[in-house]
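Undergrad: heads up, no residue letters with this:
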């Protein structure tokens, strides 16, 4: 998959499920719940034990899913994640060596920023999209103000986005939102209903 194809999938879904857990087993259960519930864009945080191996397992089990790696802080981690099958890389901050490594091997890269100045630096570094992190420091309205000045910035608010306000971020101009355990809790049937409802409301928010 090309970088632009990965970004198209992320934009079409409107939500990236973030998987982070204290054990690989917990992470695997959460990831499979999301995937079985129709959410096929997942970011596996490298803070999770054995995260690269989990990405490999999920790639084999769900070949049509778009899997990425999160908390990618350096070139070595970027390469490890890509070798495991990650199609996109996400960082909490901007690391230009992650961007260059990801692009060298075909992965889309979404670095984190928290100010307009950081957003511009991420654009200059070649970011495919930009993680607005933590989104809890922002509001959809304040993000809209930034996009008025930087309409070329594809923003993905993450950290503090809820099931209730996710469509508000999309309506304000976000390409997608990043969300964690709120998506995968409960049974597969419960998660399926939750994810289906969220994606419907995101599509409606786009107009």
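TA: Received, thanks. Keep in mind the model is a prediction, meaning the values are calculated, not measured.
Undergrad: CA atoms for contacts and neighbours, from now on please.
TA: Fine.
Undergrad: can you tell me how far residue 107 sits from residue 68?
TA: 9 Å (C-alpha to C-alpha, to the nearest Å).
Undergrad: what touches both of the two?
TA: Here residue 107 and residue 68 have 86-89 as joint contacts, going by C-alpha atoms under 8 Å, 6 or more residues apart in numbering.
Undergrad: which of the residues you listed fall in strands?
TA: Secondary structure defined by DSSP state E assigns 88-89 of these to strands.
Undergrad: put the buried members of the shared contacts of residue 107 and residue 68 into a ChimeraX selection.
TA: With 16 or more other C-alpha atoms under 10 Å as the criterion, this ChimeraX line picks the buried residues out of these:
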select :86,87,88,89
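Undergrad: closest to residue 54 among the shared contacts of residue 107 and residue 68?
TA: Residue 54 lies nearest to residue 86 out of these, by C-alpha to C-alpha, at 10.6 Å.
Undergrad: residues in contact with the residue nearest to the closest one when sequence neighbours are not counted?
TA: Closest residue to residue 86 apart from its sequence neighbours, by C-alpha to C-alpha, 6 or more residues apart in numbering: residue 68 at 4.4 Å. Going by C-alpha under 8 Å, 6+ apart, residue 68 touches 41-44, 55, 81, 85-90.
Undergrad: what do you get if the cut-off is 6 Å, keeping everything else the same?
TA: 43, 86-89 (C-alpha atoms under 6 Å, 6 or more residues apart in numbering).
Undergrad: dropping in the other structure now:
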């Protein structure tokens, strides 16, 4: 996973912090980093997401790679670049968004659900393929897709990843994982985030 540099290279789990607010961004970020997470995404489809990203960059940017999710316009790309984001995750394959992401020196992780979309994403310049939603795809389907996915670009499984199924997806070819509500919910205290992070760290390292 070295295409994500110091983030996934160290530990291939992407923490997805949907609904993170500036008021608890630093506490949650530090809990994740303490637990071993080195890649953090804040989706833009919740209020104050860009502000939360900026706080994470300032407090945890030396220890983790910080980026944004639900990046669907070139304006989104400009907004997250201005606060120091290093990557953009999208739910779809939008050539303009991928191009703008790359032109701004960030890594591009577009979402795909088909093999055709995967090749289109790579052709547009994607660094990582996000297979989403994985919880709607049986592991045998993921395995079949992984065999014909572009082999020069890694893929991560996102959607419904839990402690119970992470090993199954790893065994069928996933090279990384995006984990959302199993790690973080907006009403969680930092201590609970840390406990969940440590559990995932332990589970992954025992795979």
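TA: All right, it came through fine. Since the model is a prediction, treat every value here as computed from it, not as a measurement.
Undergrad: so the residue nearest to residue 86 of structure 1, which of the three states?
TA: Here residue 68 of structure 1 is recorded as strand under DSSP: H, G, I helix; E, B strand; the rest coil.
Undergrad: what distance do you get for it to residue 49 of structure 1?
TA: Residue 68 of structure 1 sits 15 Å away from residue 49 of structure 1, taking C-alpha to C-alpha as the criterion.
Undergrad: separation between the residue lying farthest from the centre of structure 1 and residue 198 of structure 1?
TA: Taking C-alpha atoms, centre = their mean, the residue of structure 1 most remote from its mean C-alpha position is residue 149, at 23.7 Å. From residue 149 of structure 1 over to residue 198 of structure 1 the distance is 29 Å, taken as C-alpha to C-alpha.
Undergrad: hey, where'd the strands end up in structure 1?
TA: In structure 1, the segments counted as strands under DSSP E are 15-19, 41-45, 66-70, 88-90, 108-110, 112-113, 130-132, 155-157, 177-179.
Undergrad: what does the first one correspond to over in structure 2?
TA: Aligned by TM-score structural alignment, strand 15-19 of structure 1 falls on residues 13-17 of structure 2.
Undergrad: with the shared contacts of residue 107 and residue 68 of structure 1 in mind, which one is nearest to residue 175 of structure 1?
TA: Nearest to residue 175 of structure 1 among those, counting by C-alpha to C-alpha, is residue 88 at 15.0 Å.
Undergrad: buried stuff in the biggest helix by length in structure 1?
TA: In structure 1, assigned by DSSP state H, the helix with the most residues is helix 188-206. Of all the residues in helix 188-206 of structure 1, those buried under the rule 16+ other C-alpha under 10 Å are 188, 191-192, 194-195, 198-199, 201-202, 205-206.
Undergrad: repeat for stretch 71-84 of structure 2
TA: Under the neighbour-count criterion of 16+ other C-alpha under 10 Å, stretch 71-84 of structure 2 has 71-73, 76-77, 80-81, 83-84 buried.
Undergrad: so which of those residues comes closest to residue 4 of structure 2?
TA: residue 84 (15.4 Å).
Undergrad: how close does that closest one get to residue 184 of structure 2?
TA: From residue 84 of structure 2 to residue 184 of structure 2 the distance is 22 Å (C-alpha to C-alpha).
Undergrad: residue 124 of structure 2 now?
TA: Taken as C-alpha to C-alpha, the span from residue 124 of structure 2 to residue 184 of structure 2 is 31 Å.
Undergrad: and these two? Which one has more around it.
TA: residue 184 (24 against 19; other C-alpha atoms under 10 Å).
Undergrad: give the aligned equivalent of that one in structure 1.
TA: Per TM-score structural alignment, residue 184 of structure 2 is aligned with residue 184.
Undergrad: identify the residues contacting that match.
TA: By C-alpha under 6 Å, 6+ apart, the contact list for residue 184 of structure 1 reads 30, 33-34, 191.
Undergrad: at 10 Å instead, please
TA: The contact partners of residue 184 of structure 1, by C-alpha atoms under 10 Å, 6 or more residues apart in numbering, come to 17-19, 29-35, 37, 39, 190-192, 194-195.
Undergrad: then residue 176 of structure 1?
TA: Going by C-alpha under 10 Å, 6+ apart, residue 176 of structure 1 touches 7, 10-16, 129, 131, 154-158, 166-167, 169-170, 202.
Undergrad: so where do the helices sit in structure 1?
TA: Under DSSP H, structure 1 gives helices at 3-13, 24-36, 51-61, 75-84, 96-104, 116-125, 140-149, 166-171, 188-206.
Undergrad: now the longest one against helix 24-36, angle please.
TA: Right, the one you point to is helix 188-206 of structure 1. Orientation check (axes from the mean of the first three to the mean of the last three C-alpha atoms, to 10 degrees): helix 188-206 of structure 1 against helix 24-36 gives 60 degrees.
Undergrad: gap between helix 188-206 of structure 1 and the chain center?
TA: 16 Å (C-alpha atoms, centre = their mean, to the nearest Å).
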